[in-house]
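K.L.:
below: sequence and its predicted model.
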Amino acid sequence: MANAKDKALPKLLVVEDDEGLQAQLKWAYEDFDVTIAGSREAAIAALRAEEPAVVTLDLGLPPDPDGVSEGLAVLDAIMAIKPDTKVIVASGHGARESALGAIARGAYDFYQKPVDIDTLGLIVRRAFNLHAIEAENARLADRVGDDKTVLGTMITGAPEMAKVARTIERVANTSVSVMLLGASGTGKELLARGLHESSDRSDRPFVAINCAAIPENLLESELFGHEKGAFTGAVKTTEGKIEQAHGGTLFLDEVGDIPLPLQVKLLRFLQERVIERIGGRKQIDVDVRIVCATHQNLEQMTADGRFREDLFYRLAEIVVKIPSLAERPGDATLLAKAFLQRFAAEMNPQVKGFAPDALSAIDSWNWPGNVRELENRVKRAVIMADARLVSAADLDLESEEDGEGEVLNLKAAREQSDRKVIRHALARTEGNISSTARMLGISRPTLYDLLKQYDLQS
C-alpha cells in the first residue's frame, strides 16, 4: 500500500506488456508514483482511477503486439477521457512513422526502443514540467476576474484604472453628462456600459452610436429620427437613437466627428430635453443620460472653431481620462489570460495557456492599439496555435524598447524601474506574494518593504 509520501508524488502510468521492462521502469522512477498496466482495459481503468499527469505507452500491445492498432486505441481513449495528459509513446526500430502519427493524434513525444532509461527519464520529467505549467496557466485563468474586475466586467489590476472606475461609480447615479477621453481601443464603450449598469437607469435601454461611422447626411436622422415622407426613402416613421434611449443612457462615441450644423441641434436638445424628428413639428420630451467619448482633442477643436464651446461644456460636465494599456503595468497579462480562456473555449480547446516567452512579450510590448490590439492578437494566436501553449511567435510579437521618456535622475529611474517590474510580477502571479518574491529574486520581507515604499497594491 502506498504511504502518505507516495501519494504526494507525481503520478506516472506505464503501459507496457513486457514484465521485465515493467520492473525496470518501475525501479527507475522511484521519485514518481508509478502504476503499471499491460493491456488496454487495465490502462483505461488506471487512467480513470489514478488520473496520472504523464503516461508512457508502448504502441505494440496485445492482441496486436507486432502492430500499433491497440496502442493507438489506448492513446485515443486517453485523449478522449483526459486530454491534458502527456502521453509518451514507444516506437521500435523503423517505426518512427507510427510515432509521428501518434503525435498527430495528441501524443506529447516518443522514445525509441530499446529503452535508454536516462533519455526516457528526461522526456518524462520534461512532460511533468509542461503539465505543471499548463495546470498553473489554467488555475490562473480561472482566477482572472476574482478580485480584478471593476464596474462588473472590466478586468484590471492597475491603480490607474481602479481610479477611473471609482470616478465612474461616484457619478453613476447623478444626471451629469460624462465625457470619456482616451486613445482608440482603451475600452471607452465598456466603461460607458459600466456607468449605465451602475446607475439607477440600468433597467432601461443603453443605446450606442458611433458618430464617425455614419455619413454626415444620415447622422441627423440616426440621432433624431424622421417622419414618414420626410425625404426620399423615408417610407415609415422611425425613432432616432435619442428617442430609443428614453429613460436610459445614450452613448455618443467619437462625438468630435459630429458636424457643426448638427452640433447646434444637439445643443438645443441638451438644453431643453426635447427633440423634433426630421419632417416633424411635434416636440417630444426625452429623458436620457448622455455619455460621450472621443480620442480627439476637443479643447483644441473648440479653439479652432471646429467644435462648439457651449456644446463642449454641456457634454463635459465630468471628464474622465482613460489611460492607455501601456500606462497600466500588468493589465496586459491579466487581460490576455482572460481573452485566451474565452477564445480557447470557443475556437481551439487544445490551447491551455501562454508559454513563458509569450508572457514576456506581452509584458514588454507597447500596445499602440491598446486593449483592442491585445484582444485581436490573442484571438488570432489561439486560432493559429499548433501547441497547447501560445508562444510569442503565435502572437507575432517581438520585444521592443520601452517607450518611456528618458530619466536622467538615477534615484527616479530606479524607482520607476522597480515599480514597473514589481507590478508586472504581481500581475504574472495574480498577486501571490511568495511567488512574486521568488520571481523577483528577493525575500518576502524585502518585497513587503518595497510594496510599502512605493505604495503598490499587492
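P.N.:
Cool, got the structure.

K.L.:
please make it C-alpha for all contacts and neighbour counts, starting now.
P.N.:
Will do.

K.L.:
nearest spatial neighbour of residue 306, skipping sequence neighbours?
P.N.:
In space, and not counting its chain neighbours, residue 306 is closest to residue 260: 7.0 Å by C-alpha to C-alpha, 6 or more residues apart in numbering.

K.L.:
I misspoke; the intended subject was residue 366.
P.N.:
Using C-alpha to C-alpha, 6+ apart, the closest residue to residue 366 is residue 326 (5.5 Å).

K.L.:
what's around that neighbour, how many residues?
P.N.:
21 (other C-alpha atoms under 10 Å).

K.L.:
and it, what does it touch?
P.N.:
Each residue near residue 326 by C-alpha atoms under 8 Å, 6 or more residues apart in numbering is listed here: 366-368, 370.

K.L.:
residue 397 contacts residue 361, correct?
P.N.:
Yes: taking contacts as C-alpha atoms under 8 Å, residue 397 lies within contact range of residue 361: 6.2 Å.

K.L.:
looking at those two, which has the bigger crowd around it?
P.N.:
Set residue 397 next to residue 361 and count neighbours by other C-alpha under 10 Å: residue 361 wins out with 20 against 17.

K.L.:
pretty sure that one sits in a strand.
P.N.:
No: the assignment for residue 361, made by DSSP: H, G, I helix; E, B strand; the rest coil, is helix rather than a strand.

K.L.:
count of residues packed around the closest residue to it other than its chain neighbours?
P.N.:
Using C-alpha to C-alpha, 6+ apart and skipping the chain neighbours, the partner closest in space to residue 361 is residue 399 (5.7 Å). When neighbours are defined as other C-alpha under 10 Å, residue 399 has 14 of them.

K.L.:
equivalent analysis for the one 5 residues further on, please.
P.N.:
Burial measure for residue 404: 9 neighbouring residues, criterion other C-alpha under 10 Å.

K.L.:
in a helix, it, correct?
P.N.:
No: going by three-state DSSP, the assignment for residue 404 is coil, not a helix.

K.L.:
identify the residues contacting it.
P.N.:
Contacts of residue 404 (C-alpha under 8 Å, 6+ apart): none.

K.L.:
and the residue at the greatest distance from the centre of the chain, what helix or strand is that in?
P.N.:
What lies farthest from the middle of the chain is residue 281; by C-alpha atoms, centre = their mean that is 49.8 Å. Per DSSP states H and E: residue 281 is located in neither a helix nor a strand.

K.L.:
which residues touch residue 402?
P.N.:
364, 366.

K.L.:
pasting the second one now:
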Amino acid sequence: MQLVHLSPGENTPSLKQQLKILIVEDEALFARAVMRRLQKADYECAHVESVQDARDIVKQFAPDIVLLDMRLPDGNGLDLLPFFVAKSAMVIVMTAHGEISDAVNAMKQGAVDYLKKPIDLEELLLSIQKAEAAAAQSNSLDYSRQRNAHAIEGVELLGDSPAMQNIKSQIHRISRFVSSDAIPPTVLIGGETGTGKDVAARLLHLSCSTNNNKPFVHVDCASLPAELIESELFGHEKGAFTGAINTRPGLIEAAEDGTLFLDEIGELPLALQAKLLNVLERRVVRRIGSTKERAVPARFIAATNRDLHEMSQLGRFRQDLYYRLNVMGFTMPPLRERAGDMLLLARHFAAQTARRYGLQMPAFAPEAVSMIENYTWPGNVRELKHQVSRSVLLCHNNLVTDVDLALPVFRATESGLNANTQQSALDSAEKAILLQVLAETRNNVSEAARKLGITRMTMRYRMDKHQIKH
C-alpha cells in the first residue's frame, strides 16, 4: 500500500482547504501521472492498488473524492462503492472499453461521474471539480452551475460580419422578454456543430442583469447515457429503483430560477420528449418515484445541429415539442459565411493560448493569414480554435506559418478551381482525416469523435456520408 501526500507547488496560492483524493488504481504509471496533475491543482492525494488496501487506508486518510478503477487485482471496484458512499466520499469511476454497463451500475449506486479509459487528464480534472462542488452541496446538483461558471464569465460573441451583427441584434431583442415578470419564452438555437450555440445560450442567460448570480445548467443530451438521462433530468426519490440509495434532485430543479440549456436536444429519446413537453406546458416537474409536483421557474433554451422540423415530419421528434421549443429562435451562421471574422477569431484564440501557456503572442505570416481567410472551416469556430491553439504551441520564433496550421485543404481565391472541384477536394480531405483518426483509435467511433471535437452523432453522419464502414 502506497500513501503519498502531495503538497501544492511553492508558487501556487491555496485559496481553499485542500481536498483529499484517493486513487484506487493498479496501473502505477497512470496513477503517478494523475497525482502529478492533481498536485499542480492543489489537491492532496493517496494511491492504493487493491480493494483491501483501499479499505485499510481510510483509517488514516479520509478522502473527500475517490477515483475508482473497476478492475482491481483482488476484486471489483463496484464492491467498494457502498463503503465509500457510506463515508460521504464522492466517487468517480474509471472504466476500460467494454465496461460501460459497470459504469451505469456505479452511477445508480451513487457514483457522481464515470470516465472511459484512456482518460484525458484535463477531462479528469474537470470531473474532479464537479465532484468537489457536489461535495460542498451534497443534496443538490449545483455542481452543474459551478461547472459552467468559468465559461459564463466574460463570455462574448466575437465578430463584426453582417451575419454576426444580425445574431447579436436578435439576442438583444429576445433579451427584452427576460426582464418582465412573465415566464420567459423558450428559445431554440440552430446551427452546425462548432458555430457557438452554447456561447449564444450563455449570452441569453446573462442578457438580464438579475441573472448574474442565477444558475446556468448545461445539459448535453447527446452524452448522457440512455439508462440515466431520465433520472439526471427529472431526479428521483430514495428507493425509486434499484440503486437509488439517496433522494436526488434533477437538473431541471437544479436550474432553479436561472436557465436550463438543453444542448443537442435532437438526441433526446422520444420516450422522454413527452415528459419534457409536460414540464414546458405546465411548468412543474415530478421526480421518479414521487407523487409531489414541484414548480419549475427556470427558462429553457435548446440547441441542435439537426433539422428538427424534418425530424418531426419523419416521426423522429415530437411535432408538438418542436413547436413548443421554437417559440423564438435563430440559427448561428457557419464560419464560412462570416467574411472578415476568421482572422479576428484566430488572433483571439492565439492570444488566449499564449496566456494559458505563458508564451509570447505570435504573429501570423501572410500565407497563414491567406489560409485562415480562405479555408472553408467545416468544423466552424471550434475547428479554428483547435487549429490555432495547436499552431501556437508548435510555431517557431513566435510566427505562425501555413505549415504550422497544417490545414488539409483550403480554398485559394486565385486557384481557378470551380465550386464542384473545391467541394470534391474538401470531401476527399475530410474522408482522409476520418479514416486516419479511426485508424489511430482502432475504429473506436466515440474516441475518434472526441479527438475531432465533434459529437458521436456527427461522426456517424460523416462516416455514412463518405461510406466508411465500421
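P.N.:
Now that the structure is in, tell me what you want to look at. Keep in mind that this is a model prediction, so the values were computed, not measured.

K.L.:
residue in the second structure matching the residue farthest from the centre of the first structure?
P.N.:
Matched to the second structure by TM-score structural alignment, residue 281 of the first structure sits across from residue 291.

K.L.:
same question, residue 339 of the first structure
P.N.:
Per TM-score structural alignment, residue 339 of the first structure is aligned with residue 349.

K.L.:
roughly how far apart are its match and residue 388 of the second structure?
P.N.:
To residue 388 of the second structure, residue 349 of the second structure is 7 Å away according to C-alpha to C-alpha, to the nearest Å.

K.L.:
can you give me the buried ones in the helix or strand harbouring residue 66 of the second structure?
P.N.:
Element membership of residue 66 of the second structure, judged by DSSP H and E, is strand 65-69. Neighbour-count burial for strand 65-69 of the second structure, counted by 16 or more other C-alpha atoms under 10 Å, picks out 65-69.

K.L.:
in the first structure, what stretch matches the following helix or strand past that strand?
P.N.:
Following strand 65-69 of the second structure in sequence order, the next helix or strand is strand 71-72 (DSSP H and E). Counting by TM-score structural alignment, strand 71-72 of the second structure falls onto no part of the first structure.

K.L.:
ok, stretch 385-405 of the second structure next?
P.N.:
Going by TM-score structural alignment: stretch 385-405 of the second structure matches residues 375-395.

K.L.:
what of stretch 459-466 of the second structure?
P.N.:
Mapping stretch 459-466 of the second structure onto the first structure (TM-score structural alignment) gives no aligned residues.

K.L.:
and that stretch, how far out from the chain middle?
P.N.:
22 Å (C-alpha atoms, centre = their mean, to the nearest Å).

K.L.:
that older thread, for the residue nearest to residue 361 of the first structure, list the residues it contacts.
P.N.:
Per C-alpha under 8 Å, 6+ apart, neighbours of residue 399 of the first structure: 361, 364-365.

K.L.:
coming back round to it: higher neighbour count, residue 349 and residue 388 of the second structure?
P.N.:
A direct count of neighbours by other C-alpha under 10 Å for residue 349 of the second structure and residue 388 places residue 388 higher, at 24 against 19.

K.L.:
from residue 134 of the second structure, how far off is the more buried one?
P.N.:
From residue 388 of the second structure across to residue 134 of the second structure, the span is 34 Å (C-alpha to C-alpha).

K.L.:
among the contacts of residue 326 of the first structure, which are in strands?
P.N.:
Among the contacts of residue 326 of the first structure, no residue falls in strands (DSSP state E).

K.L.:
tell me where the stretch 1-150 of the second structure has strands.
P.N.:
20-24, 44-48, 65-69, 71-72, 75-76, 90-95, 113-116 (DSSP state E, counting those that start in this stretch).

K.L.:
whoops, the stretch 301-450 of the first structure was the one
P.N.:
318-321, 353-354, 389-390.

K.L.:
closest to residue 111 of the first structure out of those strands?
P.N.:
Checking these against residue 111 of the first structure by C-alpha to C-alpha gives strand 389-390 as the closest, at 22.2 Å.

K.L.:
packing partners for that closest one?
P.N.:
The contact analysis (3 or more C-alpha pairs under 8 Å, 6 or more residues apart in numbering; DSSP states H and E) places strand 389-390 of the first structure against strand 353-354.

K.L.:
if we go to 10 Å?
P.N.:
helix 117-143, strand 353-354, helix 356-364, helix 370-384 (3 or more C-alpha pairs under 10 Å, 6 or more residues apart in numbering; DSSP states H and E).

K.L.:
okay, the ones you listed, which one's buried deepest?
P.N.:
Per-stretch averages of neighbours, counted by mean count of other C-alpha atoms under 10 Å, single out strand 353-354 among these, with a mean of 26.

K.L.:
onto which residues of the second structure does that strand map?
P.N.:
Using TM-score structural alignment, strand 353-354 of the first structure pairs with 363-364 in the second structure.

K.L.:
try stretch 23-41 of the first structure
P.N.:
Residue span in the second structure matched to stretch 23-41 of the first structure, by TM-score structural alignment: none.

K.L.:
check stretch 111-124 of the first structure too.
P.N.:
Using TM-score structural alignment, stretch 111-124 of the first structure finds no match anywhere in the second structure.

K.L.:
need the residues that contact that stretch.
P.N.:
Here stretch 111-124 of the first structure makes contact (C-alpha atoms under 10 Å, 6 or more residues apart in numbering) with 12, 21, 24-25, 28-29, 54-58, 86-96, 99, 108-110, 126-130.

K.L.:
mind listing which of those are in helices?
P.N.:
Of the contacts of stretch 111-124 of the first structure, the ones assigned to helices by DSSP state H are 21, 24-25, 28, 96, 99, 126-130.

K.L.:
got those as CSV, with distance to residue 452 of the first structure columns?
P.N.:
Output for these, formatted as CSV (distance: C-alpha to C-alpha, whole Å):
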residue, distance to residue 452 of the first structure
21, 58
24, 55
25, 52
28, 49
96, 58
99, 55
126, 39
127, 40
128, 37
129, 34
130, 35
